[in-house]
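Visitor: quick one, fold the following:
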Amino acid sequence: MGEHLLTGAGSGIGAALAGLLAGRGHRLWLLARDPSRAEELAARHPGCRTVVADLAEPDRLAERLGAQGLPDRLDSLLHVAGVADAAPVAEAGAAGWQRTLAVNLTAPAELTRLLLPALRATRGRVVFVNSGAGVHAPPRLGAYAASKFGLKALAETLRAEEYAHGVRVTTVYPGETDTPMQERLHAQFGLAYDAAAHMSPATVAAAVVTALELPGDATVSDLTLRPGH
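Guide: So this is what the prediction gives:
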């Protein structure tokens, strides 16, 4: 039984991952962006710990989380939360870029920094749920793709720097997954949405847990998932 801190547990892949880990008896710390969401998560996962902080304000994470208390030992830090909005570069304003980069890149970097002592104490794992857009940048998703390319770089740097401390780093690149974000992006692109054509969040969650449960003499550095139909 391990101890894990998870972002994005409110819906999609994060919700599936939290449910899977809780069902296996793991102890969860769930990050919520506001108190009402924290109450929802606590009701959904009895026995979990919740902490409140807004990933859109990464410069306040240390203050907010420090006041609430963080674990001294952590088996994994699971970065699942993310935002995405479709807009061509010619129309995307600075505010949209700043919010996307804050939530998808700067906040994971800062949260990782804050929790590295707890991860080093257990020779734990950091998992970044990236995206296919972190490998191939599509049109109209410039800010999102840039944030995910940056997340890939963060993971590679962290892996090299933390090797001596035994902290292992995994990046998961899911293709199209049946999540509220995916449905919203289809609407923004004017595309019909067929949930059956996408992977289930539970499938991605199962892949993440497989990487977490790998014996300590190896690590999954990069894992790419694509719909099988």
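Visitor: could you use CA atoms for every contact and neighbour count after this?
Guide: OK.
Visitor: where exactly do the helices run in this protein?
Guide: Using DSSP state H, the helices of the chain run over 12-23, 35-44, 61-68, 94-101, 107-122, 142-162, 180-189, 201-212.
Visitor: reformat the ones you listed as TSV; add distance to residue 1 and mean neighbour count.
Guide: Converted to TSV, the helices of the chain look like this (distance: least, Cα to Cα, whole Å; neighbours: other Cα atoms under 10 Å):
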stretch	distance to residue 1	mean neighbour count
helix 12-23	9	21
helix 35-44	19	15
helix 61-68	24	13
helix 94-101	34	16
helix 107-122	13	19
helix 142-162	23	20
helix 180-189	30	15
helix 201-212	12	19
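Visitor: can you add distance to residue 219 and give those back as a markdown table?
Guide: Converted to a markdown table, those look like this (distance: least, Cα to Cα, whole Å):
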| stretch | distance to residue 219 |
| --- | --- |
| helix 12-23 | 19 |
| helix 35-44 | 30 |
| helix 61-68 | 29 |
| helix 94-101 | 27 |
| helix 107-122 | 15 |
| helix 142-162 | 10 |
| helix 180-189 | 29 |
| helix 201-212 | 7 |
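Visitor: the spatially closest residue to residue 225 that is not a sequence neighbour: neighbour count?
Guide: Leaving aside its sequence neighbours, residue 225 sits nearest to residue 174 (Cα to Cα, 6 or more residues apart in numbering; 4.7 Å). Look at residue 174: counted by other Cα atoms under 10 Å, it has 23 neighbours.
Visitor: just to check, residue 178 is in contact with residue 200?
Guide: Yes: counting by Cα atoms under 8 Å, residue 178 touches residue 200, with 5.6 Å between them.
Visitor: what sits against the residue nearest to residue 225?
Guide: 129-132, 204, 224-226 (Cα atoms under 8 Å, 6 or more residues apart in numbering).
Visitor: same deal with residue 199?
Guide: Residue 199 neighbours (Cα under 8 Å, 6+ apart): 175-178, 226-228.
Visitor: now, of these, which are buried?
Guide: 175-178 (16 or more other Cα atoms under 10 Å).
Visitor: would you do the same for the sequence below? I want to compare the two.
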Amino acid sequence: MRPTALITGASRGLGSAIARELAAGHNLLLGARKEDALKEILTEIEDAKPFPADLTDHAAVAEAVKGIDRLDVLVHNAGVADLGTVADTPAEVWRNTMEANVIAVAELTRLLLPALRKAGGHVVLINSGAGLRANAGWGPYAASKFALRAFGDALRLEEPKIRVTSIHPGRIATDMQRAIVEGEGGTFDADQFLSPETVARAVHAAIDTAPDGHPTEIVLRPTAR
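Guide: Just a heads-up that it's a prediction; the model follows:
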């Protein structure tokens, strides 16, 4: 029986790259807020199924997971990156960032724990270099990623039959990164960043680690060019 993987934020960027990377060996559930956003990737991966839900709407998420009684892989890729200095960032941005990047992850994981336990599953958290070091102007995002790392550490200890891997990539050449660079006043150059495919292969390698190994953290940085 082919393993089943649920990937959040799968409509574009890193999420769709992870979907392509895992497609050959997994039955895929691909997450996005709206099913329409998944049209392109679902056309490309014909046997994949949509998992449409606003992950910050906990009632909707509880409804969406009904019927998932076994899950081998859960990849938490969805998230937001609202940047700004502490002086210029209001409470709403902090709250929304934590809601999307931490609380939504915790709740979806909690709801799917019975299915993950049944499969002896694997939770992959797409974190960030910002989850290891906070830089000026990145306070809310870094705080959420530090919290996400703590969540993964706690989950790993509480659920010894489930593997939990935190992936900490440097900047990735995605549309989100383009917006960040332009917001910083820079010029986007994809060659200066990790490709989504490189990070997706790291996710696949973690999942394919032999059962006697537990890949707890993977840190990736762009190669100096």
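Visitor: please state their TM-score.
Guide: Overlay of the two chains. TM-score (TM-score structural alignment, normalised by the length of structure 2): 0.94; 223 aligned residues with a Cα RMSD of 1.4 Å.
Visitor: picking that back up, ok, which of the helices of structure 1 comes nearest residue 6 of structure 1?
Guide: Using Cα to Cα as the measure, helix 12-23 is the one of these that comes nearest residue 6 of structure 1, at 7.5 Å.
Visitor: next one: that closest one to chain centre, how far?
Guide: Helix 12-23 of structure 1 has its C-alpha centroid displaced from the chain centroid by 12 Å (Cα atoms, centre = their mean, to the nearest Å).
Visitor: next, the angle from that helix to helix 35-44.
Guide: 40 degrees (axes from the mean of the first three to the mean of the last three Cα atoms, to 10 degrees).
Visitor: center of structure 1, which residue is that?
Guide: residue 80 (1.6 Å; Cα atoms, centre = their mean).
Visitor: so what corresponds to that one in structure 2?
Guide: For residue 80 of structure 1, the aligned position in structure 2 is residue 77, judged by TM-score structural alignment.
Visitor: and if you look at residue 132 of structure 1?
Guide: Per TM-score structural alignment, residue 132 of structure 1 is aligned with residue 129.
Visitor: now do that match against residue 147 of structure 2, distance only.
Guide: 13 Å (Cα to Cα, to the nearest Å).
Visitor: try residue 84 of structure 2
Guide: Taking Cα to Cα, one finds residue 84 of structure 2 at 18 Å from residue 147 of structure 2.
Visitor: equivalent analysis for residue 97 of structure 2, please.
Guide: 11 Å.
Visitor: what's the answer for residue 48 of structure 2, then?
Guide: Relative to residue 147 of structure 2, and taking Cα to Cα, residue 48 of structure 2 is found at 31 Å.
Visitor: returning to what we had before: of the contacts of residue 174 of structure 1 - the most surrounded one?
Guide: residue 130 (30 neighbours).
Visitor: what sits against the closest residue to that residue other than its chain neighbours?
Guide: Spatial nearest neighbour of residue 130 of structure 1, chain neighbours left out: residue 173 (5.0 Å); criterion: Cα to Cα, 6+ apart. Neighbouring residues of residue 173 of structure 1 by Cα under 8 Å, 6+ apart: 129-132, 134, 222-225.
Visitor: nearest to residue 196 of structure 1, of the residues you listed?
Guide: Using Cα to Cα, the contacts of residue 173 of structure 1 come closest to residue 196 of structure 1 at residue 225, 15.8 Å.
Visitor: what's the counterpart of the closest one in structure 2?
Guide: Match for residue 225 of structure 1 (TM-score structural alignment): residue 220.
Visitor: do residue 144 of structure 1 as well
Guide: Per TM-score structural alignment, residue 144 of structure 1 is aligned with residue 141.
Visitor: who are the contact partners of the match of residue 80 of structure 1?
Guide: Per Cα under 8 Å, 6+ apart, neighbours of residue 77 of structure 2: 7-10, 14-15, 125-126.
Visitor: out of those, which are inside strands?
Guide: Using DSSP state E, 7, 125-126 are the members of those that sit in strands.
Visitor: any idea how far residue 139 of structure 2 is from the residue of structure 2 most remote from its centre?
Guide: For structure 2, the largest distance from the centre (Cα atoms, centre = their mean) belongs to residue 87, which lies 28.4 Å off. In this view, residue 87 of structure 2 and residue 139 of structure 2 are 10 Å apart by Cα to Cα.
Visitor: same check, this time on residue 22 of structure 2
Guide: Residue 22 of structure 2 sits 33 Å away from residue 139 of structure 2, going by Cα to Cα.
Visitor: excluding its backbone neighbours, what's nearest residue 53 of structure 2?
Guide: Using Cα to Cα, 6+ apart and skipping the chain neighbours, the partner closest in space to residue 53 of structure 2 is residue 33 (4.7 Å).
Visitor: isn't the one you found right up against residue 57?
Guide: No: assessed by Cα under 8 Å, residue 33 of structure 2 is found out of contact with residue 57, at 9.9 Å.
Visitor: who has more neighbours out of the two?
Guide: residue 33 (19 against 12).
Visitor: now do the contacts for the more buried one.
Guide: 52-55 are the contacts of residue 33 of structure 2 under Cα under 8 Å, 6+ apart.
Visitor: tell me which of those you also see in structure 1.
Guide: Contacts conserved in structure 1 for these, using both residues aligned by TM-score structural alignment, their matches' Cα atoms under 8 Å: 52-55.
Visitor: now for the residues you listed, which pair is the farthest apart?
Guide: Comparing every pair within those by Cα to Cα identifies 52 and 55 as the most remote, at 9.0 Å.
Visitor: more crowded one of those two?
Guide: Shown here are residue 52 of structure 2 and residue 55; by other Cα under 10 Å, residue 55 has more neighbours (26 against 21).
Visitor: for the more buried one, give me its contacts.
Guide: By Cα under 8 Å, 6+ apart, residue 55 of structure 2 lies in contact with 33, 61, 100, 104-105, 108.
Visitor: out of those, flag the one nearest to residue 114 of structure 2.
Guide: The nearest one, if we look at these relative to residue 114 of structure 2 and count by Cα to Cα, is residue 108, at 11.5 Å.
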